[in-house]
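*Asks:* sequence-free structure coming up:
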């Protein structure tokens, strides 16, 4: 099933480009906007809505079960410290590499400057998020509201409290833990059903973008696109090389397992769309749910490697477009500002643009410059979103190996009902496996 799904997602992407370009070449833009685009958007939005339906209960159940069965609170703290250390290191690599590559290639020199009025209109929805507002937004005032809005960071906070509390009350909370475990298994089973619709959604999403903008728009920004994607390839190579230092030969297995989440993230430009499938594939790779259930939601808020590279790349690109020469010291300050302000951006609409806008304003750079990249932001977003998935998959797998809990992977052909994904009880299996697994 997995190989067939991968094939049909690829088919959907190719057909989306072909059909989208045909529509763009034959139909009037007004007709596309009024008659074609809404139906294509409907097909892709159905998939995204179904995925969003899964995220909150899946994140809640996996974190609660994982922490409740952690047993040793010191282990949770140790995993948390190691995770944050990895996230900070990956952030510095991502932002630093973006800064180096944009200075090396200088894609902003000669870029088209948008009309100020049009830029202001295009940026009307983007608002800077103050530091105090962000910190307050981490803590939910209503757990139900956090789940209703799919605020992963707030769900994470509530789930940690719930998991620690269930662990503290012991046997009295066992029924709730078993219920949460069953809920997680049910949501992954539903994920399998939803994924069968993915090729249609991928086709519609790609066709909609190409029909509206046409592949011709890429010509105007071809230098920026090529240089940004080349930089992402280098970042992938760095992340996977570091992962191979811990995982050794199993890094190739990890790449094979996460190809579907990567394709879903790339084609839909939505990290959220890939999250349920990423849970499932890491289960198969051998990551216990108590680790992935804690790290993936945390990583989705604090380990967005692709987005962070994009923000450093885009900020300096805009300065270059306006002919503003920034000293190395100023660029390092911009890097540090992005490093801090990018954490937890997942819950903010148009998150990367929010951070870029705030950084531009802070350093006296033209905020309206964000409109330069709006025309191709969807194409840039596809690459950075896929990179976020790679970064979080590698981080979760490495921390699991570091903890000595990486298990033998499940064969891909084993049906889910007969060979269920790792349950909470499976967390104990990591210490009972072949010692070579921890080498």
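*Replies:* Arrived safely. This structure is a prediction, so every number in the text was calculated from the model and none was measured.

*Asks:* use CA for all of it now, contacts and neighbours both
*Replies:* Noted.

*Asks:* Could I get the full set of helices for the stretch 301-439 of the chain?
*Replies:* Using DSSP state H, counting those that start in this stretch, the helices of the stretch 301-439 of the chain run over 305-321, 328-341, 351-362, 370-374, 377-402.

*Asks:* Make a markdown table from those helices and add distance to residue 89 and mean neighbour count to it.
*Replies:* Formatted as a markdown table, these follow (distance: least, CA to CA, whole Å; neighbours: other CA atoms under 10 Å):
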| stretch | distance to residue 89 | mean neighbour count |
| --- | --- | --- |
| helix 305-321 | 10 | 26 |
| helix 328-341 | 10 | 16 |
| helix 351-362 | 20 | 21 |
| helix 370-374 | 27 | 20 |
| helix 377-402 | 11 | 23 |
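
*Asks:* For residue 201, which of these is the nearest?
*Replies:* With CA to CA, the closest approach to residue 201 among the helices of the stretch 301-439 of the chain belongs to helix 377-402: 14.6 Å.

*Asks:* who does the closest one touch, helix- and strand-wise?
*Replies:* In this structure, helix 377-402 makes packing contacts with helix 73-105, helix 222-247, helix 259-268, helix 271-285, helix 289-302, helix 305-321, judged by 3 or more CA pairs under 8 Å, 6 or more residues apart in numbering; DSSP states H and E.

*Asks:* I'd like the ones you listed laid out as CSV, including distance to residue 17.
*Replies:* Converted to CSV, these look like this (distance: least, CA to CA, whole Å):
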stretch, distance to residue 17
helix 73-105, 28
helix 222-247, 17
helix 259-268, 11
helix 271-285, 20
helix 289-302, 29
helix 305-321, 23
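
*Asks:* who wins for proximity to residue 134 among those?
*Replies:* Among those, the nearest to residue 134 by CA to CA is helix 289-302 (11.9 Å).

*Asks:* try it against this one:
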């Protein structure tokens, strides 16, 4: 990615002045999260009333996700015009997704067996209120592999951009990009127009992100106000085990992968700190998807790889969700006094591998996927999900953070496999040497 500078006078453009700490987005989001936690804890009813702020921000982001994905993929594929390379990138991405998603499930299962967070609770499944999780079980029952595959195909080409389904947008974008590449020079004018629109849309994203602190404040205030920090105390061991397992996966497993690819996981996390705080505040990795696409391109990953890996990873590379599924399933079994044999645990893992794809893109996918898994493996009662319903909102934050980091790492790894990862640009972007994304576009405009 190169940068062009637009001069407004005869004098050379001066480098941007460094901003005060409180002017950075990550600092504003962090302050908003702290304020939201305090409001939700000390004034629960007022905190619950802040929910529309969080919902409104997430709707704003979802509004722009489809255009961002469409423009990124189409301009990337059409600009490259190497269809064999596109298939190769997709193949490598899915190989990565399958391996690390499975590894996340296995790690969750190993930690669950070693720590045994549910052991000793001795809860009778008959005493649990199954009606509390009935809606999740019903949604899980509706999710099937065939339904999932058919759901990738939109009713119309245009409806893919309005349905809210990332996979439908991905499907149409890839086909449109390939078609545009195949028409050759006749499509150059359309490609040029789409690239110009892309610049406008990413400016639109930067405007929306200015509202991130308000969205994070409203979402976290509602969570603390509605569920209360005290709900964590009853199942503190499970929550702590899940967070520590996710931390081990990110810093250990993904950290090793990052080191092998020549970059530091800590530098990547620092680079994405504003997005991670936003994900933490909203409990949704989708809230930072447009910004992730822009930042990964900026950090030296080619547009085609970013456009294919990031949106697809949001449905197929759910490391945090996979850790949660096996860990939560084992917790329920241990809490209700059910001894699972090795064969039953392997069956549980196998079902989770499939069901995690079938529930992709569904609101509350982590909890719904768990319900789908338990409904197929009768050894563990679905009613046992009532035990963790109260703390699921707090665990969803960790799921989203892990999923988000996992997809950022996947994008760099696939770019490195393709031999197109610009490590020097990554170092420059993560060290702050490149001009800021949210800088005045009249002074610095990214040329995609």
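*Replies:* Happy to help now that I have it. Worth saying up front: this structure is predicted, and the values here are computed from it rather than measured.

*Asks:* Out of the helices of the stretch 301-439 of structure 1, which is closest to residue 55 of structure 1?
*Replies:* Nearest of those to residue 55 of structure 1, taken as CA to CA: helix 377-402 at 15.1 Å.

*Asks:* So which bit of structure 2 is the closest one matched to?
*Replies:* Mapped onto structure 2 using TM-score structural alignment, helix 377-402 of structure 1 covers residues 392-417.

*Asks:* So what's the gap between the matching stretch and the chain middle?
*Replies:* 6 Å (CA atoms, centre = their mean, to the nearest Å).

*Asks:* what does residue 291 of structure 1 align to in structure 2?
*Replies:* Per TM-score structural alignment, the equivalent position to residue 291 of structure 1 in structure 2 is residue 305.

*Asks:* just residue 222 of structure 1 next, same as before
*Replies:* Aligned counterpart of residue 222 of structure 1 in structure 2: residue 236 (TM-score structural alignment).

*Asks:* roughly how far apart are that match and residue 46 of structure 2?
*Replies:* 26 Å (CA to CA, to the nearest Å).

*Asks:* repeat for residue 223 of structure 2
*Replies:* Distance, residue 223 of structure 2 to residue 46 of structure 2, using CA to CA: 11 Å.

*Asks:* so who does the match of residue 291 of structure 1 touch?
*Replies:* 89, 411, 414, 415 (CA atoms under 8 Å, 6 or more residues apart in numbering).

*Asks:* ok, these in structure 1, which still hold?
*Replies:* Compared against structure 1 with both residues aligned by TM-score structural alignment, their matches' CA atoms under 8 Å, these retain 411, 415.

*Asks:* Could you dump the contacts of residue 305 of structure 2 into TSV with distance to residue 171 of structure 2 added?
*Replies:* Putting the contacts of residue 305 of structure 2 into TSV (distance: CA to CA, whole Å) gives the following:
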residue	distance to residue 171 of structure 2
89	15
411	19
414	20
415	21
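
*Asks:* Taking the contacts of residue 305 of structure 2 together, which two end up most distant?
*Replies:* Taking CA to CA as the measure, those span a maximum distance of 10.3 Å, between 89 and 411.

*Asks:* Quick one: map residue 205 of structure 2 onto structure 1.
*Replies:* By TM-score structural alignment, residue 205 of structure 2 lines up with residue 191 in structure 1.

*Asks:* Spell out which helix or strand contains its match, please.
*Replies:* For residue 191 of structure 1, the host element (DSSP states H and E) is helix 174-195.

*Asks:* same check, this time on residue 3 of structure 2
*Replies:* Assessed by DSSP H and E, residue 3 of structure 2 sits inside strand 2-5.

*Asks:* Please identify the buried residues of that strand?
*Replies:* For strand 2-5 of structure 2, the buried set under the neighbour-count rule, 16 or more other CA atoms under 10 Å, is empty.

*Asks:* in the superposed pair, what's the mean gap between the helix or strand that it is followed by and structure 1?
*Replies:* Moving toward the C-terminus from strand 2-5 of structure 2, the next helix or strand (DSSP H and E) is helix 25-42. Compared with structure 1 after the fit, helix 25-42 of structure 2 shows a mean deviation of 1.1 Å (mean CA distance after the TM-score superposition for structure 1).

*Asks:* Touching, residue 154 of structure 1 and residue 146? I think so.
*Replies:* Yes. Using CA atoms under 8 Å, residue 154 of structure 1 makes contact with residue 146 at a distance of 5.9 Å.

*Asks:* if I look at those two, which residues touch both of them?
*Replies:* Common contacts of residue 154 of structure 1 and residue 146 (CA under 8 Å, 6+ apart): residue 140.
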